[in-house]
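Enquirer: build the 3D model from these lines:
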Amino acid sequence: MNNKILEILEYQRLKHMAVPFLASAAGQEELEQLVPQTDLKTVQTMVEETTDAADINRIVGPIPVPALANIRPQLKRLRVQASLNGTELAQIAKVLQTTLAMNNFFDRLRDDQIDLRRLYQVVEQLVTIPEVTKRLLKSVDEDGRVKDEASSKLHGLRQLIATTETEIRQALEKYTRGREAKYLSDTIITMRNDRYVIPVEAHYRSRFGGVVHDQSASGQTLYIEPQNVVEINNRLRQAQIEERQEVRRVLAELSALIAPYRKEIANNERLLGHLDFVNAKARLATKMHATLPVINDDGLINLRQARHPLIDPQRVVPNDIQLGDQYRTIVITGPNTGGKTITLKTLGLIQLMGQSGFFIPANEGSQITIFDNVFADIGDEQSLEQNLSTFSGHMENVKRILEQITERSLVLLDELGAGTDPKEGAALAMAILNQIQQVGSEVVITTHYPELKVYGFERPQTINASMEFDVDTFQPTYRLMLGVPGQSNGIAIAQRLGLASTVINDAQSLVKDDSQKLNAMIGELVEQRKQARENQERLAKLVAENQQKATDLEQKLNRFNEQRDDLYEKARMQANHQVADAKRKADRIIHHLRQMEVQRGTQIKENELIDAQGQLNALHRDPRLKRNKVLQRAKQKHNLKIGDAVKVKSYGQVGTLIAKRGKHQWEVQLGILKMAIDERDLEKVSSKVLAQAEKEQVVKPKRVRTVQTRRTSARLDLRGQRYEPAMANLSSFIDHALLNNLPSVTIIHGKGTGAIRKGTQEYLRSNPRVKSFEYASPSNGGDGATIVYFE
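Expert: The predicted structure is shown next:
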């Protein structure tokens, strides 16, 4: 991509908009080096990475890349076996720490089953060095200070230094707080030449002995190290020297430790910078309400409500721009200050954004293509140094453009042919367009020449366009109208501004009749286009309202059908109860008949009794109802809602519905227990039943005898499961273990990334029935399993 187009379209300003969202030096460097790409696969990869980052931003927030310094100079020094200082090691440690954090972040995304297109592959290239990272973090803090824990010797020396300093201060405080304080110019303890001293009035110098390290500017105060602290100060200095030597030794040791991993660390820095970079592009897209472009390699551009990204969103006027399908050349005409140049820049800059992997400021579904180059001649090219007029400057640019374009290029030309005789300029502009069309490039130009309006009508794959102008207010609306050439409004504007009528009439008489007719025709087209757009907007509003009404009606119909099916199901159940009651009565009658047969000796045929009983049984459920699809759907919907009192049939306990967990599961509060119960195991009861059950528990507490509804094992294996299903299985397992009065259970969660292990322990801490828990013994799984003890 040529550098001139990047300058003309202010591509650097666009990139600068992403700078506030960057945290790492590597990300900033990647942004600085970013240029539009011309390979379809490369562009698609860049856009997919931005899409991944946008999805992550929407679901869990921005990718957490902290501020990371440029560590390449440090890594180069390690190559020559140099020893790094604490700050440099801290910067490398932060890169390694961020590498671990980034792996954990994307592991959680995998556990949550968040699909990404590219970034998982990027993260897989990160190389974690846990032992080195742990050693660095243990030895150096974020500010580069070597910690006491870096070595046992350093820890001992710093303890000695602290003890010695305390001893010195205690010795000197005898002077600042005792009888000798009156001989001091100030009762403070200070430092001179890295030794503790006290300020003594000069004429009392002999009372203290020791060493004079400094004096005040007036000479009235001497900074003296008393004789009784000289030896202690010597010990302090020796300990400080040994401490510095130990710090240098530790820094050299840490430098040697990370030196073999220079390439891995450098690659980690680059990958973290890349994640920071794509995250910045995604956050910029959110800020400017940009959307994912549809990319093709067929030369098709279809921008829906495109906006210039560098103009205030509150002021910019969006436009639809199509190119490359039915026409490959657009000729935009119309008055000055109407927005023609901004339209050219909007098209060009959005195309560069898409080819750089950015989302574009246009509506969903907008298409861009892949150009091998974008050329533009926009603005005043007058040059005093080269002795070029405006016309000559433009022609120099056009000459270079014609020498470089291909059939896969986009050309943007502003005021083509301007700056010379209108007839010659128009002829030259048409010749230039002919040359561009022969090559096959796509081109958009702006012009004032009426001859080019005719050219736009006559040439194949060429269309006229204009910027809309409000004839009532004589103000531009900045709307692009494809298919309508621009109207010259110079005389009308002059009349509106109050120019003398004689001058206006004279000017109109000098304009050719053809031009007046053309302007009148264009005016009618503009008015018709305006009315068509207003009608389209009104129809679109009506369609949206009708769609909303249709959606509301459909929702009401669905609710009606659900209520009808529910009533039907209740009626069927009531009928079944009645039939069941009739069946019981019939059974009693048959039994009575059997007794009569025995008593009277009258024989009743067995097959008659069986037939009669079978007919009654058939009344219990109509086979047609069993196969009815409406009833099958109704079975799956229970008229349950949060707060209902229910009976858990398998436990015989009454509780309250707290929340719906899934399609067919509810969370039920049973006393102090919360359990996930299938709705088929629930029976809705009245609030009185619930109140009675609670009253009985309070008045007469008794031990609830639980019935084991499933074979409860004392061991649960969560290995290989996703995070959310694993936590649901854990909750259900603990509930069943408590109901079956198990004293302890074992949870096997494995080691892995630690996400399930952490989630297990967080759940156990939050469960009031868990007395304690601990890792299993090494022979039983170690920290890959947790043993739980209940109250």
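
Enquirer: going by C-alpha atoms from here, please, whenever you check contacts or count neighbours.
Expert: Fine.

Enquirer: with adjacent residues omitted, what lies nearest to residue 364?
Expert: Take residue 364 and drop its neighbours on the chain: the residue closest to it by CA to CA, 6 or more residues apart in numbering is residue 291, 5.8 Å away.

Enquirer: residues contacting the one you found?
Expert: Contacts of residue 291 were listed using CA atoms under 8 Å, 6 or more residues apart in numbering, and they are 285, 359, 360, 361, 362, 363, 364.

Enquirer: cutoff 10 Å now
Expert: Under the criterion of CA atoms under 10 Å, 6 or more residues apart in numbering, the neighbours of residue 291 are 51, 54, 282, 285, 358-366.

Enquirer: list only buried entries from these.
Expert: 51, 54, 282, 285, 358, 359, 360, 361, 362, 363, 366 (16 or more other CA atoms under 10 Å).

Enquirer: before we move on, back to that, narrow the contacts of residue 291 to those in helices?
Expert: Secondary structure defined by DSSP state H assigns 51, 54, 282, 285 of the contacts of residue 291 to helices.

Enquirer: now distance to residue 495 too, for those residues, in a markdown table please.
Expert: Compiled in a markdown table, the ones in helices among the contacts of residue 291 are given as follows (distance: CA to CA, whole Å):
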| residue | distance to residue 495 |
| --- | --- |
| 51 | 53 |
| 54 | 53 |
| 282 | 51 |
| 285 | 46 |
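
Enquirer: go through these and say which is closest to residue 669.
Expert: Of all the ones in helices among the contacts of residue 291, residue 54 has the smallest distance to residue 669: 39.5 Å, by CA to CA.

Enquirer: residue contacts, the nearest residue to residue 116 once chain neighbours are set aside?
Expert: Of all residues beyond its chain neighbours, the one nearest residue 116 is residue 52 (5.5 Å), with distances taken as CA to CA, 6+ apart. Residue 52 makes contacts with 58, 114, 115, 116, 117, 118, 119, 120, 278, 279, 282, as judged by CA under 10 Å, 6+ apart.

Enquirer: want to put them side by side, so please do this one too:
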Amino acid sequence: MTKLALLRKAETVLEWDVLLDLLAKHASSPMGADLCRSLRLADHIADAKQLLGETGEMLTLQDRKEGFSLMPFPDLHPMLNRLEKGGTLETGEFHQISVLLGQVVEVKAKLVVARASIPLLYSRADVLSNHAQLKKAIDHCIDEEGHIRPTATPELSKLMDAIRSSKERIRKRIDAMLNKPKLAELLQEQYFDLRANRYVLPVRAECRSQVPGIVHDVSASGATVFIEPRELVERNNQMKVAEIEVEREIRKILNELAQRLVPHTGSIADDLVCLAQLDCIAAKATFSRLLDAKPVGLNTEGRIQLDRARHPLLVFARLRAQAAEGGVIPNDLYLDGSVRGLVISGPNAGGKTVTLKLLGLFALMVRAGLLLPCDPGSEMGLFPEVYADIGDAQDLSRDLSSFSAHITQMIGLLRHAAPGALVLLDEPVTSTDPTEGAALAEALLLRLTEQKMKVVVTTHYPRLKVLAQSRPGFLNASAEFDVSTLSPTYRVLFGMPGGSSAIDIAGRLGMDETLLEDALDRAKQGTTSEDEQKMTRIVDELQQRQRRLEEELRRAQVAREESERSADAQRETTEQIQQAERELKKDARRKVVEEFAMAKRRIHQLLEETKKEKSSAVIKTAKQQLAAIERETTERLSDLDSRVPLDQLQAGDHVDITPLGVVGILCEPPQSNRRVRVRIGERELSVDVDQLGGRVKEASIERATDPSTMPRNTSSRVAMDLGEEVLDVRGKYADDALYEMTNFLDQASLTNASLVRVIHGHGTGKLKQVLRDYLKESPYVEGFRPGDRNEGGDGVTIVDLK
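Expert: The predicted structure follows:
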């Protein structure tokens, strides 16, 4: 057999043609379908990657909002060839060309818009032409139904008007004739008709001699004769002449359109080919989507790593059957570059041949740009040649038995197959003596692998199983058989051979039980060697152990998933509890703030009473009560869970300044100091250690640097040296300034400040007067004076506190 014949035979037994026919059904055009049935197979990895990349990009293009699809279009090559030879086209054919030109413009626009995500497909846009003017010329003459437009040329429009007028005159004349009682008696019915595009009347056969004119037709029954009355002959002749002129004008228009198309036939043909190629790629993308196929990596080392691979034809069979359950069983197939030979054994009808065909089809699909039905992250070797000997090769026409036909194919394979080829052999060298057949199969397998081919065989020969188990570069695999149910699972297990289970399969298929028992006894007493029996037992034990391990793994995975779900639920519950706690704290703080406001009102009432009693004892008692109330209320606002002891605080820690109700950052450790410096924003204060509330965390920490969390009067307070503060109320209304100064004096009193400055500016003097009037009555004030020249003059009031 020739090399080409061997390759074609491999495609046949792998059912490659069946797969391509399924692919072709998803094309929109006959040309696209033809390309699908004759897909080019890439020989180099760069070409294969480009083909796969185009399919992947088409999936991306189809998933865009505007999508991508082609309207059906015919093969226009015969029309274009006719134009090139000087011929013309019919109106419908011109319309088909116009539709094609319009689709070219739309396709190119879509490719241009999405060019960033589809560079491979966009490169095809350069081939597409823009024949907008040519399409416009055709559409001006031909309408959407493929008919000539009456307005195609002024002359045609004039002739069409003439015909229309002629018809109207003839019909008026006929109406007048039908209204004559004498003629009406001669007619079969009161109507007129057209014969050979000439107006005629249906005259009764026995009366035809009474109607002078030309007979054009007779009804099937012979009862009616269609006569063109003599008085209509000239009018019909005039109409006929006008119609001939119209036909001549239409032919002239079509010839002119043909002449205009001739220079562009080459580019239109290129557009046609490009659209067909895009149609083929779109069919690949749709095909891949139906298979749930994914892009895979490619390599030239013969490495195969397929996760959850599924036979594409079986997937389509399930889709056709619309099976909701019992889908195609996936398999993980792993062959690294060091494995040159894979021996698959196991029971009949267990899926060995399906695995062979899957590998062969996958090898062809990646070369044709078809994505593979497997999980993402899989990898497939690129095999430039794929050979397969599957099924019965008996050929009576050539007087070849099954054995002779297989051996002939193996001879051709050894002669023509090149290194790097993928060779798939289904039970090689059978239909002969088992001992000699096994030896010949082993020799053949060794020779093929020595010639650097990747060989996958199915077998029942123990000799080949031993070879795969003991020789480097070979690997055993088995089609799993469930002893408990006496049925195959259609799963492939790597690393161990499989038993044939012929008697079990026969029983499952319904063979007589007594016959099966007899076969078992004969098998035990037969010529099967002790080593073979021992291997069979070992294989069965290994498969049972494999199933137990997989079941334990499945249970572990289920347990892990349940644990993860429980952990997620616990995290969600914890988050809900924390949220509830935050809400409770927030509500508690709100209530405390309300209490704090109430305390402030009590304080102001106390201050008003103190104004009336200016004795030092009363003032001292009021100050103590004020400090106690504010300290108690402020501490209730603090989050006690986030505090640490004062003796553990260090420079840089966040602290709560209890009297002021703000958060600051320590500038020095408090352990050996009576007063420490605390930074609030960009300012510093000197604060007694016993007025520190401890470290504050989380949300409270943010308050230390967020000016919005400061008390209201801090916006106009400036920290000065120890014992001195400044209040700036310039530009404020008198009521607002008085309110701020009242709070300011409250805070200054709590911090034991001895001297404060109030900056009010000069202005009209009203603000200064209001503030100084209040200072005269304030129980905190020992005295006050205008500022010196270097202190701001009369725009500043210096206040001495008690």
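
Enquirer: that older thread, of the contacts of residue 291 of the first structure, which stay in contact in the second structure?
Expert: Taking both residues aligned by TM-score structural alignment, their matches' CA atoms under 10 Å as the threshold, the shared contacts between this structure and the second structure, drawn from the contacts of residue 291 of the first structure, are 51, 285, 358, 359, 360, 361, 362, 363, 364, 365, 366.

Enquirer: corresponding residue for the first one in the second structure?
Expert: For residue 51 of the first structure, the equivalent position in the second structure is taken to be residue 56, counting by TM-score structural alignment.

Enquirer: how close does its match get to residue 109 of the second structure?
Expert: Applying CA to CA, to the nearest Å, the value for residue 56 of the second structure to residue 109 of the second structure is 20 Å.

Enquirer: repeat for residue 398 of the second structure
Expert: Residue 398 of the second structure sits 58 Å away from residue 109 of the second structure, going by CA to CA.

Enquirer: of the two, which one has the most company?
Expert: The neighbour comparison of residue 398 of the second structure against residue 109 (other CA atoms under 10 Å) goes to residue 109, with 13 against 8.

Enquirer: name the element the alignment partner in the first structure of the more buried one belongs to?
Expert: Structural alignment (TM-score structural alignment) places residue 109 of the second structure against residue 104 in the first structure. In the assignment (DSSP states H and E), residue 104 of the first structure maps to helix 86-111.

Enquirer: so which elements touch that helix?
Expert: Packed against helix 86-111 of the first structure by the contact rule (3 or more CA pairs under 10 Å, 6 or more residues apart in numbering; DSSP states H and E) you find helix 40-59, helix 72-79, helix 119-124, helix 130-139, helix 227-258, helix 262-287, helix 723-739, helix 755-766.

Enquirer: ok, average deviation of the fourth one from the second structure?
Expert: With both structures laid over each other, helix 130-139 of the first structure and its partner residues in the second structure are 1.8 Å apart on average (mean CA distance after the TM-score superposition for the first structure).

Enquirer: helices of the stretch 701-802 of the second structure, start to end?
Expert: 734-750, 766-777 (DSSP state H, counting those that start in this stretch).

Enquirer: most tightly surrounded among the ones you listed?
Expert: With neighbours defined as mean count of other CA atoms under 10 Å, the helices of the stretch 701-802 of the second structure peak in mean count at helix 734-750, which reaches a mean of 18.

Enquirer: whereabouts in the first structure does it align?
Expert: Residues of the first structure matching helix 734-750 of the second structure are absent, with TM-score structural alignment as the criterion.

Enquirer: for that helix, enumerate the helices and strands it packs against.
Expert: Packing contacts for helix 734-750 of the second structure, counted by 3+ CA pairs under 10 Å, 6+ apart, involve helix 530-612, helix 616-637, strand 717-719, strand 724-728, strand 755-759, helix 766-777, strand 796-801.

Enquirer: now distance to residue 398 of the first structure too, for the helices and strands packed on helix 86-111 of the first structure, in JSON lines please.
Expert: Rendered in JSON lines, the data for these read as follows (distance: least, CA to CA, whole Å):
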{"stretch": "helix 40-59", "distance to residue 398 of the first structure": "27"}
{"stretch": "helix 72-79", "distance to residue 398 of the first structure": "44"}
{"stretch": "helix 119-124", "distance to residue 398 of the first structure": "42"}
{"stretch": "helix 130-139", "distance to residue 398 of the first structure": "58"}
{"stretch": "helix 227-258", "distance to residue 398 of the first structure": "56"}
{"stretch": "helix 262-287", "distance to residue 398 of the first structure": "34"}
{"stretch": "helix 723-739", "distance to residue 398 of the first structure": "62"}
{"stretch": "helix 755-766", "distance to residue 398 of the first structure": "62"}
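
Enquirer: residue 31 of the first structure: which of those is closest?
Expert: When those are compared for distance to residue 31 of the first structure using CA to CA, the nearest one is helix 262-287, at 6.8 Å.

Enquirer: in the second structure, point out the residues matching the next helix or strand after the closest one.
Expert: Note on helix 262-287 of the first structure: by DSSP H and E, the next helix or strand toward the C-terminus is strand 294-296. Per the alignment by TM-score structural alignment, strand 294-296 of the first structure matches residues 297-299 in the second structure.

Enquirer: how about stretch 145-162 of the first structure?
Expert: Counting by TM-score structural alignment, stretch 145-162 of the first structure lines up with residues 147-164 of the second structure.

Enquirer: buried stuff in the matching stretch?
Expert: Residues 148, 149, 150, 152, 156, 159, 160, 162, 163 are the ones in stretch 147-164 of the second structure that count as buried (16+ other CA under 10 Å).

Enquirer: isn't the third one right next to residue 159, touching?
Expert: Spelled out, that is residue 150 of the second structure. Yes - with the criterion set as CA atoms under 10 Å, residue 150 of the second structure and residue 159 qualify as a contacting pair; they are 8.9 Å apart.
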